[in-house]
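In: Just a sequence and a predicted model for now, questions to come.
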Amino acid sequence: MGRNPMRAAVTLCAAAALAVPLGTASAAPSARPAAQSRQAAEPVVVDCAGQPEVRPGSYILACGDGNSRLVSLHWYRWGSEAAVGRGSNAVNDCDPYCAAGAFRSYPVTVRLDRPTAADGNAGERHFSRITLTYTDGRPDGAPRTVSYPLPG
């Protein structure tokens, strides 16, 4: 390591850190065609991290703070034009404020629809709207049925 062992150690760590992404990038193209063929057949729902999912068991609605999420999702249908399932909407009551609030769960039916081509990849489609229908109770001030645009 010569006259400056700290400099040599830092250089080796930097080289190792650069090598890791290169290994991942070279493996990615071989995995992508299988994902593309699956996604061409079934639209996906895009999560807060921008990752495509099919039939997720949970889904965060409030990406910024996680104070509203769908949990215990069970999908009855996942087709080329719509997906329908049931689960619970866990919503933070933010009482007395969000950091100290409690999550309350409300049963919902969930519908995903309006599949749209992904930007830059016409073969990939994602659902662009989600509709929740509260079946037994609902958060204060919420209508029985509410729709939101989805990321994509």
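Out: Yep, it's here. Numbers count the residues shown, from 1 in each chain.

In: contacts and neighbour counts: CA atoms only from here.
Out: Will do.

In: who does the longest strand belonging to the chain touch, helix- and strand-wise?
Out: Ranked by residue count, the top strand of the chain under DSSP state E comes out as strand 103-118. Packed against strand 103-118 by the contact rule (3 or more Cα pairs under 8 Å, 6 or more residues apart in numbering; DSSP states H and E) you find strand 82-92, strand 121-134.

In: Work out the gap between it and the centre of the chain.
Out: Its chain's C-alpha centre and that of strand 103-118 lie 12 Å apart, by Cα atoms, centre = their mean, to the nearest Å.

In: between the helices and strands packed on strand 103-118, which one is nearest to residue 19?
Out: Residue 19 sits nearest to strand 121-134 of all the helices and strands packed on strand 103-118, at 28.3 Å, using Cα to Cα.

In: OK, contacts around the residue most central in space within the chain?
Out: The centre of the chain sits closest to residue 47, judged by Cα atoms, centre = their mean, with a distance of 1.5 Å. Residues near residue 47 by Cα atoms under 8 Å, 6 or more residues apart in numbering: 53, 59-60, 151.

In: Got another one to weigh against that:
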Amino acid sequence: MRRHIARTTMMLCGAVSLAAVVGTASAAPPGTQPVKHHAEPVIVDCFWQPEVRPDDFILACGDGNSRLISLQWSQWLPNSATAEGINVVNDCKPYCAAGKFHPYRVTVRLDDPEPWKKRPQVQHYTQITLVYTDERPDGYERTVSYPLWN
């Protein structure tokens, strides 16, 4: 019974934390450079905010079980951007709420900028590729690519 109460308490704390983040989504996250006149492409985050060279980025918007942290951008060009960082992934064992997060070093590449549907005058990257430089999560290939939302 105590274990159930502890687990429920942890879940509620996580929900409150998520609500706090969602509630302040209009504020620019620390370390994120504001977008200036949209002269350079942006990456659109889970809260539909354009970002340039973010320090972190959530890959799994629905549950937060995969995110990029400690991003160090070496380039941010009109056609692509490259960074080194950490992909923190939940192993979801025995299930996601009880899983543990594990860090994996990655090289990140953003590609294929197109006009953003929300603001057609803004170019946004539409493809993200992760290359795991050392270990990688179970079942992941060394290189994985995902489309980014529009």
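Out: All right, it came through fine. Small disclaimer: the values here were computed from a predicted structure and weren't measured.

In: Could you get me the TM-score between them?
Out: Put the two chains on top of each other and the TM-score (TM-score structural alignment, normalised by the length of structure 2) is 0.75; 117 aligned residues with a Cα RMSD of 1.4 Å.

In: rewinding a little: other residues contacting the longest strand of structure 1?
Out: 43, 67, 80-93, 123-139, 152.

In: Which residue numbers in structure 2 does that strand align to?
Out: The aligned range for strand 103-118 of structure 1 in structure 2 is 101-116, by TM-score structural alignment.

In: What residue in structure 1 is paired with residue 12 of structure 2?
Out: In structure 1, residue 12 of structure 2 lands on no residue (TM-score structural alignment).

In: Using the three-state scheme, assign residue 12 of structure 2.
Out: helix (DSSP: H, G, I helix; E, B strand; the rest coil).

In: burial measure for it, as a count.
Out: 12 (other Cα atoms under 10 Å).

In: cool, and the one 10 residues further on?
Out: Neighbouring residues of residue 22 of structure 2 were enumerated by other Cα under 10 Å; the total is 12.

In: That one and residue 123 of structure 2, how far apart?
Out: 24 Å (Cα to Cα, to the nearest Å).

In: returning to what we had before: any idea how far the residue nearest to the centre of structure 1 lies from residue 11 of structure 1?
Out: Taking Cα to Cα, one finds residue 47 of structure 1 at 37 Å from residue 11 of structure 1.

In: Ok, residue 74 of structure 1 next?
Out: Residue 74 of structure 1 is 50 Å from residue 11 of structure 1, by Cα to Cα.

In: OK, contacts around the counterpart of residue 75 of structure 2 in structure 1?
Out: Structural alignment (TM-score structural alignment) places residue 75 of structure 2 against residue 77 in structure 1. Taking Cα under 8 Å, 6+ apart, we find residue 77 of structure 1 in contact with 83-85.

In: what about residue 77 of structure 1, which helix or strand?
Out: For residue 77 of structure 1, the element it lies in under DSSP states H and E is strand 68-78.

In: Then residue 17 of structure 2?
Out: Counting by DSSP H and E, residue 17 of structure 2 is part of helix 2-23.

In: residues in contact with that helix?
Out: Everything outside helix 2-23 of structure 2 that qualifies as a contact, by Cα under 8 Å, 6+ apart, is 47, 97.

In: so where is whichever helix or strand comes after that helix in structure 1?
Out: Using DSSP H and E, the helix or strand that follows helix 2-23 of structure 2 in sequence is strand 43-44. Mapping strand 43-44 of structure 2 onto structure 1 (TM-score structural alignment) gives residues 45-46.

In: Give me the mean deviation of the matching stretch from structure 2.
Out: Mean deviation of stretch 45-46 of structure 1 relative to structure 2 after superposition (mean Cα distance after the TM-score superposition for structure 1): 0.2 Å.

In: The residue mapped onto residue 57 of structure 2 from structure 1: what's it in contact with?
Out: The alignment partner of residue 57 of structure 2 in structure 1, by TM-score structural alignment, is residue 59. Residue 59 of structure 1 makes contacts with 47, 69-71, as judged by Cα under 8 Å, 6+ apart.
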